[in-house]
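Participant: Attaching a predicted model along with its sequence, questions to come.
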Amino acid sequence: MKYNQLGDSGMNVSQVILGTATFGISPEGAAVDELVGHAIDSGVTLFDTSNSYGNQPDYSWPGATPWQERASSEELLGKALADATDEILVASKVGEPLGQARIDGPFVGHLGRDHVLEQAALSLKRLGRDHLDIYYAHQPDPETPAEEIVGVFNDLIDRGDIRAWAISNFTHADTEAILDAVKRTGLRAPIVHQCSYSVARRDRAEDVIPSLESAGIPMYAYSPLGMGLLAGRAAAKRDWGGHRRWGGPGFTDAQVEAAGAFEDAAAQFGHEPADLAIAWLLRKRPVLSVIVGSTSVRHLSTACAAVDIDLTPEQVAAIDAIRFP
């Protein structure tokens, strides 16, 4: 494993972070403990969760335990990390709609002061921790002033409930609004931005990168395999590819064709496509780490090995040239 210091926070973060969105569905029960233990043994130092992961209606698929009866991702992760050392870091998030509101919509952020304070306390209880290492504003909130958002996360730092705060899924405009509020208030800025970023899906991340680089804020990239599109042709064609497992659409023929071109490039370079997708991201700045939603020990081992892949500038350029519709 390789590591990067996260700003001046004192946190030493592995280049592979374990995401836990589907804990309670895949993996379930004792398999969660096994996967988390393997991650620690593999050198993973940061585990990423949210108050909206696991036991929510849109995280269900046929055969899964009903969402109302499932333990949350935070509860399962907290149990698995009960005996972990202080070197193991935990990040959680607040702001997404919860329960049936996720289905009924609208799917917008909720970052008002009272809600953030309430949910932070609940997350700490579910995780069995006295503080969070990183606490994210999970989705931008069009209704809450940026100064209020900045202020409540800074208050949580001052109270000792969190070590640092961060943003996730914020657009260029959303990010600029937060940074402007930081300048006006003189309060602490978000320490990192978490964004969907992959060879297959670049627009949102590339749109916000100039703001991050100007402010000196790094990025953690999630969904590095593009919902399975970058795991090869066969994976892209699976019945549960894309958003199909959640009741949404799968991949188009044009997307599968692009996935094939990416798989061919991986073979030419001597790598598996999933490995190449992660290695490519780790060459992109300001990406420091990649969040993988591995659901098995085997897949996590593959992801961790990808940090040791050295790509030439020519190989990176060849991958850059593969465009996905």
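Facilitator: Yes, it's here. Numbering: from 1, shown residues only.

Participant: okay, CA-based contacts and neighbour counts for the rest of this
Facilitator: Fine.

Participant: For stretch 173-191, which outside residues touch it?
Facilitator: 6-7, 140, 146-147, 150-151, 154, 164-167, 208, 211, 215, 217-218 (Cα atoms under 8 Å, 6 or more residues apart in numbering).

Participant: Now the buried members of these.
Facilitator: Buried subset of the contacts of stretch 173-191 (neighbour count, 16 or more other Cα atoms under 10 Å): 6, 140, 146-147, 150-151, 154, 164-167, 208, 211, 217-218.

Participant: quick check, nearest of those residues to residue 109?
Facilitator: Closest to residue 109 out of these is residue 140 (5.1 Å), distances taken as Cα to Cα.

Participant: ranges for the strands of this protein?
Facilitator: 3-5, 12-14, 16-19, 46-48, 89-94, 132-137, 162-168, 193-196, 219-222, 287-292 (DSSP state E).

Participant: Including distance to residue 26, could these go into CSV?
Facilitator: Formatted as CSV, the strands of the chain follow (distance: least, Cα to Cα, whole Å):
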stretch, distance to residue 26
strand 3-5, 27
strand 12-14, 23
strand 16-19, 12
strand 46-48, 15
strand 89-94, 19
strand 132-137, 23
strand 162-168, 23
strand 193-196, 21
strand 219-222, 17
strand 287-292, 14
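
Participant: rewinding a little: just checking, which of the contacts of stretch 173-191 belong to helices?
Facilitator: 146, 147, 150, 151, 154, 208, 211, 215 (DSSP state H).

Participant: Return the member of those nearest to residue 223.
Facilitator: Among these, and counting by Cα to Cα, the member closest to residue 223 is residue 208, at 16.6 Å.

Participant: What distance do you get for the closest one to residue 178?
Facilitator: Computed with Cα to Cα, to the nearest Å, the distance linking residue 208 and residue 178 is 13 Å.

Participant: what do you get for residue 230?
Facilitator: Residue 230 is 33 Å from residue 178, by Cα to Cα.

Participant: same question, residue 125
Facilitator: Distance from residue 125 to residue 178, by Cα to Cα: 28 Å.

Participant: more crowded one of the two?
Facilitator: Using other Cα atoms under 10 Å, the more surrounded residue of residue 125 and residue 178 is residue 178, with 22 against 15.

Participant: how close does the more buried one sit to residue 134?
Facilitator: Distance from residue 178 to residue 134, by Cα to Cα: 17 Å.

Participant: quick revisit: nearest to residue 248 among the buried ones among the contacts of stretch 173-191?
Facilitator: residue 140 (23.0 Å).

Participant: Would you agree that closest one is in contact with residue 109?
Facilitator: Yes. Here residue 140 reaches residue 109: they are 5.1 Å apart, a contact under Cα atoms under 8 Å.

Participant: what residues are shared contacts of these two?
Facilitator: residue 95.

Participant: Counting neighbours, what do you get for residue 126?
Facilitator: 19.

Participant: okay, pairing it with this:
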Amino acid sequence: MEHRTLGRSGCAVSSLTLGTMTFGHETDEAGAHAQLDAFLAAGGTLIDTADVYTRGASETIIGRWLARQPAEVRDRVVLATKGRFPMGDAPNDVGLSRRHLSAALDASLRRLQVDHVDLYQVHAWDPLTPLEETWAFLDDAVRAGKVHYLGLSNYAGWQVQKVADLAAHRGLARPVTLQPQYNLLVREIEWEIVPACAENGLGLLPWSPLGGGWLTGKYKRDQRPEGATRLGEDPERGVEAYDRRSTAQRTWDVIDAVESVATDRGVSMAQVALAWLHDRPQVTSVILGARTLEQLEDNLGAAGLHLTADETAALDAASDPAPADYPYGGPGVEQRTRLLP
């Protein structure tokens, strides 16, 4: 397993991350602990969770696993969690206010059975709470030793820049990472969000690297999902998104390109999609979210897999979102890329 620094911090993390959103919901505790064991055995170190994942169950499962590990294992783990979304029904049980985040962070530490987390991330933008209030609390949490580093999740480019400017202007702890959705089918973050992160030294921790399973090849053209897929087991779940994606020619162009590389390499389609993302600019670590140990073990096969320039170019061409007009397409491309004479 390769290691990289967590954004511009000095903290080294594995270039693949174990995501734990399935823990306590699609993956029971025994299965979750098996995934954690396998991930550490493969050389992984960064474990990502959130308080809202199964209303605290994911953190609780991780906490029980951590509690039975020897000190040398616990010391290798780089632990990340998030706060922002509802954890109760009261008006202050949600958001990025000092009141909610203070309670949310303390509750996460209790469930995880630790006195600090390495990376604490705000799970999404909060339009109701002044940014100054949120970031003052987060800076206090760093100074109190409850948090080592700060991160963002699901922020737009202008929001990333606003946080970076505020932290720099007021001398507060700066964010080191952003967690966005990013994969061969979702590349629009490259237009503004990735440049904003590059400008401010934030590493990317992409979630949904396999596009909800599309990039594994489990969905077929002109064939409704069935069987052991999330949509096959629950046909009403995400049917609109499925129909929208399945009718787009670009979807099948990308899948065909991934399959071609995978066949030539003798590896799985998932490993090809992960390898492509693993080596994108600004990516620190790719978050693997598996329901089963078998899925995780296949995903871990992407560790150390690097595509050739020709393979990468073929995937880039097939997955190019090709914005139609200004500011991202048309003359906007030239303005972003052309050097002054």
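Facilitator: Okay, I see it. None of the values given here were measured: they were computed from a predicted structure.

Participant: still on that earlier bit, would you turn the ones in helices among the contacts of stretch 173-191 of structure 1 into TSV with distance to residue 74 of structure 1?
Facilitator: TSV is the format used below for those (distance: Cα to Cα, whole Å):
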residue	distance to residue 74 of structure 1
146	27
147	28
150	24
151	25
154	22
208	28
211	31
215	31
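
Participant: Tell me the one of the residues you listed nearest residue 82 of structure 1?
Facilitator: residue 154 (26.9 Å).

Participant: Could you tell me which residues make contact with the equivalent of residue 177 of structure 2 over in structure 1?
Facilitator: With TM-score structural alignment defining the correspondence, residue 177 of structure 2 maps onto residue 192 in structure 1. Taking Cα under 8 Å, 6+ apart, we find residue 192 of structure 1 in contact with 165, 166, 167, 217, 218, 219, 220.

Participant: Now stretch 160-179 of structure 2: buried residues?
Facilitator: 160-161, 163-164, 166-167, 172-179.

Participant: Closest one of those to residue 18 of structure 2?
Facilitator: For the buried residues of stretch 160-179 of structure 2, the nearest to residue 18 of structure 2 is residue 179 (13.4 Å; Cα to Cα).

Participant: So the closest one is in contact with residue 152, correct?
Facilitator: Yes. Taking Cα under 8 Å as the definition, residue 179 of structure 2 is a contact partner of residue 152 at 6.2 Å.

Participant: how about the helices in the stretch 1-150 of structure 1?
Facilitator: Ranges of helices within the stretch 1-150 of structure 1 are 30-41, 73-80, 101-104, 113-127, 146-159, based on DSSP state H, counting those that start in this stretch.

Participant: Highest mean neighbour count out of those helices?
Facilitator: helix 73-80 (a mean of 22; mean count of other Cα atoms under 10 Å).

Participant: Would you check the span in structure 2 matched by it?
Facilitator: Using TM-score structural alignment, helix 73-80 of structure 1 pairs with 58-65 in structure 2.

Participant: how far does the matching stretch sit from the chain's center?
Facilitator: Remark: stretch 58-65 of structure 2 is offset 19 Å from the chain centroid, using Cα atoms, centre = their mean, to the nearest Å.

Participant: That stretch vs structure 1, average distance?
Facilitator: Mean deviation of stretch 58-65 of structure 2 relative to structure 1 after superposition (mean Cα distance after the TM-score superposition for structure 1): 0.8 Å.

Participant: Run a quick neighbour tally on residue 245 of structure 1.
Facilitator: 16.

Participant: ok, now residue 24 of structure 2?
Facilitator: 21.

Participant: show me what contacts it?
Facilitator: Contacts for residue 24 of structure 2 (Cα under 8 Å, 6+ apart) come out as 54, 57, 58, 61.

Participant: Now do the first one against residue 24 of structure 2, distance only.
Facilitator: Going back to what we said before, that points to residue 54 of structure 2. Taking Cα to Cα, one finds residue 54 of structure 2 at 6 Å from residue 24 of structure 2.

Participant: try the last one
Facilitator: Distance of residue 61 of structure 2 to residue 24 of structure 2, given as Cα to Cα: 7 Å.

Participant: Need the nearest residue in space to residue 34 of structure 2, chain neighbours excluded.
Facilitator: The shortest distance from residue 34 of structure 2 to any residue other than its chain neighbours is 6.8 Å, reached at residue 293 (Cα to Cα, 6 or more residues apart in numbering).

Participant: ok, so what distance separates the aligned residue in structure 1 for the one you found from residue 220 of structure 1?
Facilitator: With TM-score structural alignment as the criterion, the equivalent of residue 293 of structure 2 in structure 1 is residue 297. Plainly put, residue 297 of structure 1 is 22 Å away from residue 220 of structure 1 if you go by Cα to Cα.

Participant: More neighbours: which of these two?
Facilitator: The neighbour count for residue 297 of structure 1 versus residue 220, taken as other Cα under 10 Å, is higher for residue 220 (22 against 17).

Participant: so what corresponds to the more buried one in structure 2?
Facilitator: Using TM-score structural alignment, residue 220 of structure 1 lines up with residue 205 in structure 2.

Participant: Let me know whether its match touches residue 197 as I believe.
Facilitator: No. Counting by Cα under 8 Å, residue 197 is not a contact partner of residue 205 of structure 2; they are 11.3 Å apart.

Participant: Other residues contacting the match of helix 73-80 of structure 1?
Facilitator: 20-24, 29, 32-33, 49-51, 53, 108, 111-114.

Participant: ok, now stretch 116-128 of structure 1?
Facilitator: Here stretch 116-128 of structure 1 has contacts from 50-51, 74-79, 82, 92, 94-95, 130-132, 152, 156, 161, using Cα under 8 Å, 6+ apart.

Participant: counterpart of that stretch in structure 2, which residues?
Facilitator: Counting by TM-score structural alignment, stretch 116-128 of structure 1 corresponds to 101-113 in structure 2.

Participant: And for the closest residue to residue 25 of structure 2 other than its chain neighbours, the neighbour number?
Facilitator: The shortest distance from residue 25 of structure 2 to any non-neighbouring residue, by Cα to Cα, 6+ apart, is to residue 54 (6.3 Å). When neighbours are counted by other Cα under 10 Å, residue 54 of structure 2 registers 18.

Participant: again, but for the one 3 residues further on
Facilitator: Using other Cα under 10 Å, residue 57 of structure 2 has 21 neighbouring residues.

Participant: was I right about it contacting residue 23?
Facilitator: Yes. Under the criterion of Cα under 8 Å, residue 57 of structure 2 makes contact with residue 23 at 7.0 Å.

Participant: Understood, closing this out.
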